[in-house]
Each structure stands twice: as structure tokens, then as C-alpha cells.
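*Asks:* my questions are about this predicted structure, shown below with the sequence.
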Amino acid sequence: MSSPGDKLGYDGLRLDRTGQAEAFDAIGDRYEEAFPHKEGQIESAEWLIASLPAGSRVLDLGCGTGVPTARQLAEADLRVVGVDLSDTMVALTRKNVPGGEFHCADLADLRPGGPLDLGRFDGVTAFFALLMLPRAEIPPALRTVHHLLVPGGLLALSMVEADVDDFSIPFIGSTIRVSGYLREELREVVETAGFDIVDESSYSYAPAVADVAPEVQIFLRCRRRPDGS
């Protein structure tokens, strides 16, 4: 008998997070100093806020420090639940967004049959969260998001445009591993996971620290299709 994880494509994958959480534990609130401008992220969260009624449940994947997204959602009277792999980031989010519910967990923990059952959501934000996964895990992660959303639920997603897979880079005094796609391939991966892309935008971004290269950020605003479509 197949497991729920097998249906999403997790079975057989070796989930390697070596050094990822530790890097963000070390970075802490210096992340906000390195990335002070988040126009694309703010605009995508505003789209989600405008599209959902007050009281809707929204999951913030890779919630980081909680600024700006979790705080923005909470201030709009949405019920915010956040997940991050870093204990330090979760502690900062709980301080910055005291009205939310935040967990230190892996996105893979949220899959059907996984150790953390948070229920269903009307919206999900995943701003650069998938960037931290090897490419082999990104389709299962998106199918997990599809599972977490109610039919017709909304996903605000961002990635850095790059043709890389689990590639080590210097990052704010630490080292992390990142993956990315070129734009058309990213669209294909998202649509194959069961989402319709209703809008998109991109930004050229230069972080405020020397060891992080300028990047092109892609923002996709998506709607979950019904199961099986």
C-alpha cells in the first residue's frame, strides 16, 4: 500500500537540510538589514489580502522574521499561521507578530501523513521558501501546498530566477544551498502541481550586502485547481 507521501512524490527522497537552519539561526534579524526593500513581496501579500475575506486562514511558509508578510497579513485581520526551519526566525516572528501562530518545522512536515497537521488554508504565501529546497523536492512541496489549500485557495509565490539546483552560495556571512528555475520552467512546474497562474511580476533586486549577488525575483499569484484537474 502506498503512503500519502508517495502520492506527492516524497517517498524515496532524502531530505537533507544540513546547515540550512543553522545559517538562518546565525543570520537572525540581520536578514532585514540585508533585504530592506520588499516591494514585490508586499504587493503580492496585498493581492492576497484584497482577495480574501477577513478571518481567512493564511499559511506563511518560510515566515522568517515575520516582517513584512506575517505582520501585514495579521494587520489585515487574517488568521496567520507561519512555519520556518530556523528556531531563531520563529522566535523573532513570535515577537514581531504576537497575534499569529508559528511553528519551527520543515515544509515536508506538512504533507499528508506528516508529523504536523495544521488543517486547510484559504491562502498560502511562499516567498523564497522553495528556493531553499533541491529541485527534486520542489514539485512535492508544491503538491503539499495544493493539499493544504481549500479548492480555489490562493498561493502567492516567489523565486529567484536562476538555473541552479542545490547550489551553495555565500549569504550574509553564512553559506546556504539554493535552487531556482528560469521563468518558463518555473511556470510549468507550478502549473503541473495543480495551480492556475493568474498574475505575475518580476523585479531586479540588489541586496544591501556585498556577499549576496543582484538577482531577478519572480512573483507568481496563483489559484488552486480542484483535485484531479
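*Replies:* Right, received. Where do you want to start?

*Asks:* alpha carbons only for contacts and neighbour counts from here, please
*Replies:* Noted.

*Asks:* against which helices or strands is the helix or strand harbouring Glu46 packed?
*Replies:* Assigned by DSSP states H and E, Glu46 falls within helix 39-51. If contacts are counted by 3 or more CA pairs under 8 Å, 6 or more residues apart in numbering; DSSP states H and E, helix 39-51 sits against helix 69-75, strand 121-127, strand 149-160, strand 195-205, strand 215-224.

*Asks:* just the buried residues of it, please?
*Replies:* Across helix 39-51, burial judged by 16 or more other CA atoms under 10 Å covers Gly40, Gln41, Ser44, Ala45, Glu46, Leu48, Ile49.

*Asks:* ok and it relative to strand 121-127, angle-wise?
*Replies:* Orientation check (axes from the mean of the first three to the mean of the last three CA atoms, to 10 degrees): helix 39-51 against strand 121-127 gives 170 degrees.

*Asks:* adding distance to Leu186, write the buried residues of helix 39-51 out as JSON lines.
*Replies:* As requested, the buried residues of helix 39-51 are arranged in JSON lines below (distance: CA to CA, whole Å):
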{"residue": "Gly40", "distance to Leu186": "17"}
{"residue": "Gln41", "distance to Leu186": "17"}
{"residue": "Ser44", "distance to Leu186": "17"}
{"residue": "Ala45", "distance to Leu186": "20"}
{"residue": "Glu46", "distance to Leu186": "22"}
{"residue": "Leu48", "distance to Leu186": "20"}
{"residue": "Ile49", "distance to Leu186": "24"}
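
*Asks:* next, give me the two most distant ones among the residues you listed.
*Replies:* Within the buried residues of helix 39-51, Gly40 and Ile49 form the most distant pair, 14.3 Å apart (CA to CA).

*Asks:* got another one to weigh against that:
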Amino acid sequence: MPKSPADNVIALYREHAAAFEKNRNQAFIERTWLNQFLDLLPGSRLDVLDIGCGSGAPMARYLIQNGCGVTGVDTSLPLLARARESFPEQRWIAADMRQMPVVGPFHGLLAWHSFFHLSPEDQRPMFATFRRLAAPGAVLMFTSGTRLGEVICQFEGKPLYHGSLDTSEYQELLSANGLAVVRHVEGDATCGGATVWLAKWIGEGCFRARLDT
């Protein structure tokens, strides 16, 4: 039976790592969001888990420059090799985020343009994984879609899968896992149209949100 586009995401980023890295590094439009993420991190020792870290540029690089220790997880061996070459003092792990091998705790968890490559069925249990890996008061930032469903784009002439839950379900999952939404923007025009969630752990069953739409 042929694989679905969701099953081919890992192979695409391995096969076309050079093309991804070239396209990814053309601009750094995420700085404002990363600054907000950094401002919320608790404590003086800032350990961040970068989920879907790629080559480490530009996201992990900026975190490192701002005093964070980074553990990066990705399935693309060529991109991880570049990360290790560029930032040898950090920790880079080849793994699928759905079987996270690290134990934490981390002060920050970042899943920028990576989490949304999972199917809706695979996204739901990830929030419990995020909670397991988080230190008290930790911060989570990720990008998503806005409606339950799947979208297939093109990358190097091949289908590239994206999955999403409804906005309301993301809110419910965050709240159920003790996260308060600090900021949520749908289709941020200043950040390439990304839909971004920035949340902080405050305890079980709590929820507070500021929506910028």
C-alpha cells in the first residue's frame, strides 16, 4: 500500500535537506516571537528543547546567542550534522518527536514549523509529552493551523503534509495540561502568515488567553 504524505515527511527532509536549509535561511522573521519566548523563560539557567530543530539556524542559533542551552531533536540526519558542526557545544538528537527520547526538564519547548507536520491523531497526545518534559513555569511555543484537517503543499516537487486541530481543541488541550495562553495570533502577517501559540505552565486546569486576530 502506498504511503500517505504524512508518512513521507521524514524522508522528504532527509532527501532534500540542502534545499530546505537554503530556503529556511533566506530570512529571519521570527525574531519578535523568539524575544517574547525568551522573556517568559523562568530562572537563570535556560534549557530549551527545540523540537524539529533542523540545522539549528536561525532559531536555535538565536536562542544560543541569548544564553540558552539547546537540545535539538530532528529526524533529518543531514540537517542534524550541520547543527552539530555549527554548534558543537549543544546537544543534537536524531529522533521522532512522537517517541521523544529526552527526559528534561526544560525551561522552554519550541516546536516551530515542525509540530504541524503531524497528523491530528498524532498531535493530540503530544501535549502530555510536552507537559512531561517541562520544568515548573516552563514556556511552550509552537505553530499550527486553525481548523481540523489536512493540507498538502509542495516541497521539491513532492507532496508535503500539514495537519491541524481546531483552534478550540488546541485551547482545550493546553488548558488540560496546565498551560495558560499568553499570546495567540492567527496568520501573523509579520511572520510569514504563521499561526503561533505562546503559552506558559501555571498549573493543572488553568487557562487564560489573549487572542490577537
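*Replies:* Here it is on my side, so go on. These numbers come from a predicted model, not from an experiment.

*Asks:* please state their TM-score.
*Replies:* The TM-score (TM-score structural alignment, normalised by the length of structure 2) is 0.81; 199 aligned residues with a CA RMSD of 2.6 Å.

*Asks:* map Gly119 of structure 1 onto structure 2.
*Replies:* Aligning on TM-score structural alignment places Gly119 of structure 1 opposite Gly104 in structure 2.

*Asks:* what does Tyr31 of structure 1 give?
*Replies:* Per TM-score structural alignment, Tyr31 of structure 1 is aligned with Phe20.

*Asks:* so that match touches Tyr13, yeah?
*Replies:* Yes - the criterion here is CA atoms under 8 Å, and Phe20 of structure 2 meets it with Tyr13 at 7.3 Å.

*Asks:* name the residue in those two with the higher neighbour count.
*Replies:* Each of Phe20 of structure 2 and Tyr13 has its neighbours counted (other CA atoms under 10 Å); Tyr13 has more, 22 against 18.

*Asks:* right, and that one touches Glu21 too?
*Replies:* No - with contact defined as CA under 8 Å, Tyr13 of structure 2 does not count as touching Glu21 (9.7 Å).

*Asks:* and the residue most central in space within structure 2, what does it touch?
*Replies:* Central residue of structure 2 (CA atoms, centre = their mean): Ala111, 0.6 Å from the mean position. By CA atoms under 8 Å, 6 or more residues apart in numbering, the contact set of Ala111 of structure 2 is Asp50, Ile51, Gly52, Met141, Phe142, Thr143.

*Asks:* whichever of those end up buried, select them in ChimeraX.
*Replies:* The ChimeraX selection below is limited to those of those classed as buried (16+ other CA under 10 Å):
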select :50,51,52,141,142,143
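
*Asks:* of the contacts of Ala111 of structure 2, closest to Asp7 of structure 2?
*Replies:* Asp7 of structure 2 lies nearest to Gly52 out of those, by CA to CA, at 15.8 Å.

*Asks:* just give the closest residue to the match of Gly119 of structure 1, not the sequence neighbours.
*Replies:* Of all residues not flanking Gly104 of structure 2 in the chain, Leu133 sits nearest, at 5.0 Å (CA to CA, 6 or more residues apart in numbering).

*Asks:* what's the match for that neighbour in structure 1?
*Replies:* Per TM-score structural alignment, Leu133 of structure 2 is aligned with Leu148.

*Asks:* wait, what's in contact with that match?
*Replies:* Counted by CA under 8 Å, 6+ apart, Leu148 of structure 1 has contacts Gly119, Arg120, Phe121.

*Asks:* let's see if you can find the most crowded of those residues.
*Replies:* Highest neighbour count within the contacts of Leu148 of structure 1, by other CA under 10 Å: Phe121, with 22 neighbours.

*Asks:* my guess is it contacts Leu149. True?
*Replies:* Yes - using CA under 8 Å, Phe121 of structure 1 makes contact with Leu149 at a distance of 4.8 Å.

*Asks:* what range in structure 2 matches stretch 84-97 of structure 1?
*Replies:* Under TM-score structural alignment, the match for stretch 84-97 of structure 1 in structure 2 covers residues 74-87.

*Asks:* what comes up buried for that stretch?
*Replies:* Residues of stretch 74-87 of structure 2 classed as buried: Asp74, Thr75, Ser76, Leu77, Pro78, Leu79, Leu80, Ala81, Arg82, Ala83, Arg84, Phe87 (neighbour count, 16+ other CA under 10 Å).

*Asks:* please apply the same query to stretch 222-229 of structure 1.
*Replies:* Buried-residue list, stretch 222-229 of structure 1, by 16+ other CA under 10 Å: Cys222, Arg223, Arg224, Arg225.

*Asks:* what about that stretch, start to end distance?
*Replies:* Start to finish, the residues bounding stretch 222-229 of structure 1 are 15 Å apart (CA to CA, to the nearest Å).

*Asks:* distance from the chain centre to the one helix or strand Glu33 of structure 1 maps to, please.
*Replies:* In this assignment (DSSP H and E), Glu33 of structure 1 forms part of helix 30-34. The chain centroid and the centroid of helix 30-34 of structure 1 are separated by 18 Å, computed with CA atoms, centre = their mean, to the nearest Å.

*Asks:* that one vs structure 2, mean deviation?
*Replies:* Overlaying structure 2 shows helix 30-34 of structure 1 at a mean distance of 2.8 Å from the equivalent residues (mean CA distance after the TM-score superposition for structure 1).

*Asks:* now for the buried residues of stretch 74-87 of structure 2, which pair is the farthest apart?
*Replies:* Thr75 and Phe87 (17.5 Å).

*Asks:* returning to what we had before: need the contacts of Leu148 of structure 1 in a markdown table with distance to Lys7 of structure 1, can you?
*Replies:* Formatted as a markdown table, the contacts of Leu148 of structure 1 follow (distance: CA to CA, whole Å):
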| residue | distance to Lys7 of structure 1 |
| --- | --- |
| Gly119 | 18 |
| Arg120 | 18 |
| Phe121 | 20 |
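
*Asks:* which of these are retained in structure 2?
*Replies:* With both residues aligned by TM-score structural alignment, their matches' CA atoms under 8 Å, the contacts of the contacts of Leu148 of structure 1 that structure 2 also has are Gly119, Arg120, Phe121.
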